[in-house]
Structure formats: C-alpha cells, structure tokens
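[1] here is a sequence with its predicted model. Questions after.
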Amino acid sequence: MKKQQWLKRHKPFSKIKSQASVWLFSFIQFKYTMTKDQSAELLIIVTSFASLEDAKKMGHQLIESRLAACVQIQEGVHSIYRWEGKVCEGSEVLLSAKTVADKWMDISNFIQSNHPYDLPEVITYAPEKFEALYGKWVQAEVK
C-alpha cells in the first residue's frame, strides 16, 4: 500500500486521536483547577490523647465550632516514642476529624491551643479521591 493511500484510509483515526487529546487535556485542566479550590479539598486531621474523655471533649469542641464535620475516635492505640530523652510507651486514643483545606490553620491552631499535651500530634492527610456527595456534606457542615 502506498503512503498516500494509507494516510487517506487512516485519516479519520488521526481526527479521533486529536479529539481524544483535546478531551484529555481538558479533563486534566479541569481536575487541576478543581483541586486548587481549597474549600473543595477534604482533609483528615489526626491527633492523639491519653484518655477517651479528652478525645471526646476535643471532638465535641471541633464539631460545635464547625471546624470539623465529623470526628471519629479510636481507642486501643499503643504508642512508643521518645520524649525528653527517654523512650516512653503507653496507650493512646486517636481522634480523626474531617474538614476542608481552608480550615487547616484554624483547626491546627485550635487543637494546639486546647490540647492537654505540651506538643500535640497534628497531622493531616488529603484524600485524593472521595465520594462527591460526602465532600459536599463536609463543606456544608464546616461553613
């Protein structure tokens, strides 16, 4: 088959490929712009406590002040860490709070100011994917 015949026969495929490239670029650009909106980006904030009572108190404060939409508390965590030059070990309670990225500084400052530990753990995770209706619910609860 000659080159001109081959090009003529396969030209429709090049058009489809071009349209697919435009669609893919548009999708990537849309995804990128969506993640720049910090009110739409979810965060999971994690901190630990020595007692269930302290974790529950903080959980209620975070919900009542609309810094978090949901708080989960998990008992039975065993921690090993170095503190003031000594290796320490003990039971802790984990609190995870769901919020949005534009609340990060507020919730971080709140936890640090109201936590019973001298140096509280305040770690955040940003889920790459989450169910859209759940995300909208979290946004609505922290506004």
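    Arrived safely, thanks for sending. Residues are numbered from 1 along each chain as shown.
[2] contacts and neighbour counts: CA atoms only from here.
    Will do.
[3] name the surrounding residues that touch stretch 85-94.
    46-52, 55, 73-82 (CA atoms under 8 Å, 6 or more residues apart in numbering).
[4] try it again with 10 Å
    46-56, 72-83, 121 (CA atoms under 10 Å, 6 or more residues apart in numbering).
[5] name only those of these that count as buried.
    Listed as buried from the contacts of stretch 85-94 are 46-50, 52, 55-56, 73, 75, 121; burial here means 16 or more other CA atoms under 10 Å.
[6] can you put those in JSON lines and add distance to Val87?
    Below are the buried ones among the contacts of stretch 85-94 laid out as JSON lines (distance: CA to CA, whole Å):
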{"residue": "Val46", "distance to Val87": "22"}
{"residue": "Thr47", "distance to Val87": "20"}
{"residue": "Ser48", "distance to Val87": "17"}
{"residue": "Phe49", "distance to Val87": "18"}
{"residue": "Ala50", "distance to Val87": "16"}
{"residue": "Leu52", "distance to Val87": "23"}
{"residue": "Ala55", "distance to Val87": "24"}
{"residue": "Lys56", "distance to Val87": "27"}
{"residue": "Ile73", "distance to Val87": "25"}
{"residue": "Glu75", "distance to Val87": "22"}
{"residue": "Glu121", "distance to Val87": "17"}
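[7] got another, please set it beside the one above:
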Amino acid sequence: MSNLILVRITCPSRRVAEDIAEVALEHRLAACANLEGPVSSTYRWKGVIEQSFEFILWLKAPEANWGKIDALVQRVHPYDVPAIVAMPLTHVSSAYEAWAIENTES
C-alpha cells in the first residue's frame, strides 16, 4: 500500500482548477495536477436538480497532506460546498512514489 492519495475536485472553470493546482504545487501539497473537462455534471442543489459543465482537477499527494489540501480548497473554491474527495492509491510504482514524495517534502 502506498502513502499517496488521488484527490478529485470539481471546479466551475478551468481558471479555478488551474489556480488550485498552482497553489497546491507551489506549497508542495501535491506532486502533480491533472485537469480534465469540461464534463457534464448533474446534481441536486437546494432542492433543485441542476446541470452544469465543470472541470475535474486531480491531485496526487501524500495522504498526510489531505487536511492542508482540503483547507486550501475550502478557502479558495467559489462553491459553498466544493466536491473534494480522495482515494488511497494501493498500487504505485516505487519510482513514481519516490518522485512524488520528493516533490512534496519541504
């Protein structure tokens, strides 16, 4: 089992996703960011089913950085309730994991 997580954040625009990625990498919270989208999202908000286009930001980071990443997203994301989830990475090549840890250590 690896000590890395894959964090998934939905963002209302490419700019928001890029801004979060830049801060996460600048502060060494994540080693890598990938951006996908736009994707179509359907969800219930305040009792109404909504549809919108969003961008998906993926961050690869040490599990120990989850709290700081969550705090960053809560601080800068424009949504009242940003969708931020993390999944443990159970299988990671040893070279990639070493690179990710090296690039997130202060």
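    Sure, I can see it. Every value quoted in this text rests on a predicted model; they were computed, and no experiment measured them.
[8] please name the nearest non-neighbouring residue to Leu6 of the second structure.
    Lys60 (4.8 Å; CA to CA, 6 or more residues apart in numbering).
[9] show me the contacts for that neighbour.
    4-8, 29-34, 86-89, 97, 100-101, 104 are the contacts of Lys60 of the second structure under CA under 10 Å, 6+ apart.
[10] related to what we said a few turns ago, so which of the contacts of stretch 85-94 of the first structure sit within strands?
    Applying DSSP state E to those, the entries found in strands are 46-49, 72-83.
[11] nearest to Gln4 of the first structure among these?
    Within these, distances to Gln4 of the first structure taken as CA to CA reach their minimum at Val46, with 63.3 Å.
[12] burial measure for the corresponding residue of the first structure for Ile56 of the second structure, as a count.
    If you follow Ile56 of the second structure across to the first structure using TM-score structural alignment, you land on Leu94. By other CA atoms under 10 Å, 21 other residues sit near Leu94 of the first structure.
[13] tell me which element the equivalent of Leu29 of the second structure over in the first structure is part of?
    Matched by TM-score structural alignment, Leu29 of the second structure corresponds to Leu67 in the first structure. Using DSSP states H and E, Leu67 of the first structure is not contained in any helix or strand.
[14] what's the spacing between Leu67 of the first structure and Ile16 of the first structure?
    Here Leu67 of the first structure is placed at a distance of 48 Å from Ile16 of the first structure (CA to CA, to the nearest Å).
[15] which one's more surrounded, these two?
    Using other CA under 10 Å, the more surrounded residue of Leu67 of the first structure and Ile16 is Leu67, with 23 against 11.
[16] residues contacting that one?
    Here Leu67 of the first structure is in contact with 59, 61, 97-100, 103-104, 106-108, 110, 141-143 (CA under 10 Å, 6+ apart).
[17] and which of the residues you listed is nearest Lys8 of the first structure?
    Closest to Lys8 of the first structure, out of all of these and judged by CA to CA, is Val100, at 52.9 Å.
[18] what about the closest one, neighbour count?
    Neighbour tally, Val100 of the first structure, other CA under 10 Å: 26.
[19] find the nearest non-adjacent residue to it, please.
    Nearest to Val100 of the first structure is Leu42, by CA to CA, 6+ apart, at 4.4 Å.
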